[in-house]
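In: here are the coordinates; sequence isn't available:
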């Protein structure tokens, strides 16, 4: 696995509850040094895997899940339909992901399949699918307006309890 060490893989395994497959590197770390976002290869065993960035931070996953439970996926989809500037920025973020994925394969079939979908395999670019996905993209440097707004809603998106150190390694 390119650009990732054994210790990171062990932490990610504890964070997501299974051994991580297809990891290329850690894209973002928290203030305590733990992985927050990983980059995956967009091709697994010769097949397209459209999720380029994966949110691993248990603290952020929990906070974002709370927003999803409150109906924020639907609210963002409404915003995409009614705010032309927001929609254009959102569609542009999908284009940026598509471009980044193309750097990983020369296979024309895989390139075609990956070019047909946005981040996380989203086909209808007026849909959001899940907020975690968009936050991962944003934290990986993609100008994703959904991810940006979600983080603003969370306000302090750094856990102050060293969640990974306490919850993952002291239990």
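Out: Sure, I can see it. Computed from a predicted structure; not experimentally measured.

In: can we go C-alpha only for contacts and neighbour counts from here?
Out: Fine.

In: contacts only, for the most centrally placed residue in the chain.
Out: Most central in the chain under Cα atoms, centre = their mean is residue 136, positioned 2.8 Å from the mean C-alpha point. Going by Cα atoms under 8 Å, 6 or more residues apart in numbering, residue 136 touches 37, 53-55, 147.

In: which of those are buried, as a PyMOL select command?
Out: The buried subset of those, as determined by 16 or more other Cα atoms under 10 Å, is captured in PyMOL by this line:
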select buried, resi 37+53+54+55+147
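
In: distance of the nearest residue to the residue nearest to the centre of the chain once chain neighbours are set aside relative to residue 111?
Out: Leaving aside its chain neighbours, residue 136 sits nearest to residue 55 (5.0 Å; criterion: Cα to Cα, 6 or more residues apart in numbering). Here residue 55 is placed at a distance of 24 Å from residue 111 (Cα to Cα, to the nearest Å).

In: another one to put next to it:
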């Protein structure tokens, strides 16, 4: 169950009312939700295979910047060359699928973010890594590590600087 106050923060973060929210799966260092867990089906019955959804606007922006560098293509290429990495990524996919299917099976082995054969959305992988902790999603862990110098380690509202994000909830 998710508190109404958290729903309000997530709505502000997204700029819209969130759909299918089950819980806050992770919080930013200042305590705001930054990852939500969503239902496998939206309230209207539409399948929604993305179990973890990144909501923090600051972190979303940083991950988008990573995506523009060609990192996802490089990660996908590494899957073909590194059997251990490919196995860890497949395990992340299987874990994600099992967790989602335990809530409600969708009758598909599609998870999110390109798993298990490619990397197509770092936002999904970062959300998964933040929700489950280190060691579960190798590409989520890697993206978070790459952002370590930019993503705040303390109160993200206080460290956001003078830009607009300093005055809004993350």
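Out: Looks like it came in fine. Model, not experiment: these values are computed from the prediction.

In: dump the contacts of residue 136 of the first structure to a markdown table, plus secondary structure.
Out: As requested, the contacts of residue 136 of the first structure are exported to a markdown table (DSSP: H, G, I helix; E, B strand; the rest coil):
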| residue | secondary structure |
| --- | --- |
| 37 | strand |
| 53 | strand |
| 54 | strand |
| 55 | strand |
| 147 | helix |
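
In: can you put the contacts of residue 136 of the first structure in JSON lines and add distance to residue 73 of the first structure?
Out: Shown next, in JSON lines, are the contacts of residue 136 of the first structure (distance: Cα to Cα, whole Å):
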{"residue": "37", "distance to residue 73 of the first structure": "20"}
{"residue": "53", "distance to residue 73 of the first structure": "19"}
{"residue": "54", "distance to residue 73 of the first structure": "18"}
{"residue": "55", "distance to residue 73 of the first structure": "17"}
{"residue": "147", "distance to residue 73 of the first structure": "11"}
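
In: trace residue 4 of the second structure over to the first structure, please.
Out: By TM-score structural alignment, residue 4 of the second structure lines up with residue 6 in the first structure.

In: excluding its backbone neighbours, what's nearest residue 2 of the second structure?
Out: residue 23 (4.9 Å).

In: looks to me like that neighbour is in a strand.
Out: Yes. Under three-state DSSP, residue 23 of the second structure sits within a strand.

In: residues near residue 31 of the first structure, how many?
Out: Neighbour count for residue 31 of the first structure, taken as other Cα atoms under 10 Å: 12.

In: contacts only, for the counterpart of it in the second structure.
Out: Under the alignment (TM-score structural alignment), residue 31 of the first structure pairs with residue 29 of the second structure. Applying Cα under 8 Å, 6+ apart, we find residue 29 of the second structure in contact with 152-156.

In: would you check how far apart residue 29 of the second structure and residue 119 of the second structure are?
Out: With Cα to Cα as the criterion, residue 29 of the second structure and residue 119 of the second structure are 27 Å apart.

In: residue 77 of the second structure should be in a helix, yeah?
Out: Yes. Looking at residue 77 of the second structure with three-state DSSP, it is inside a helix.

In: so what's it up against?
Out: When the contact criterion is Cα under 8 Å, 6+ apart, residue 77 of the second structure has no partners at all.

In: mean deviation, the longest helix along the first structure versus the second structure?
Out: Taking DSSP state H as the criterion, the first structure has its longest helix at helix 84-102. Once the two models are superposed, helix 84-102 of the first structure sits on average 0.6 Å from its counterpart in the second structure (mean Cα distance after the TM-score superposition for the first structure).

In: distance from that helix to the middle of the chain?
Out: Offset of helix 84-102 of the first structure from its chain centre (Cα atoms, centre = their mean, to the nearest Å): 14 Å.

In: so which residues of the second structure form helices?
Out: Listed in chain order, the helices of the second structure (DSSP H) span 4-14, 57-67, 71-81, 83-103, 122-132, 138-146, 156-159.

In: any idea how far the nearest residue to residue 86 of the first structure once chain neighbours are set aside is from residue 69 of the first structure?
Out: Nearest in space to residue 86 of the first structure, with sequence neighbours left out and distances taken as Cα to Cα, 6+ apart, is residue 80 at 6.1 Å. The gap separating residue 80 of the first structure from residue 69 of the first structure is 19 Å, by Cα to Cα.

In: how about residue 77 of the first structure?
Out: Distance, residue 77 of the first structure to residue 69 of the first structure, using Cα to Cα: 15 Å.
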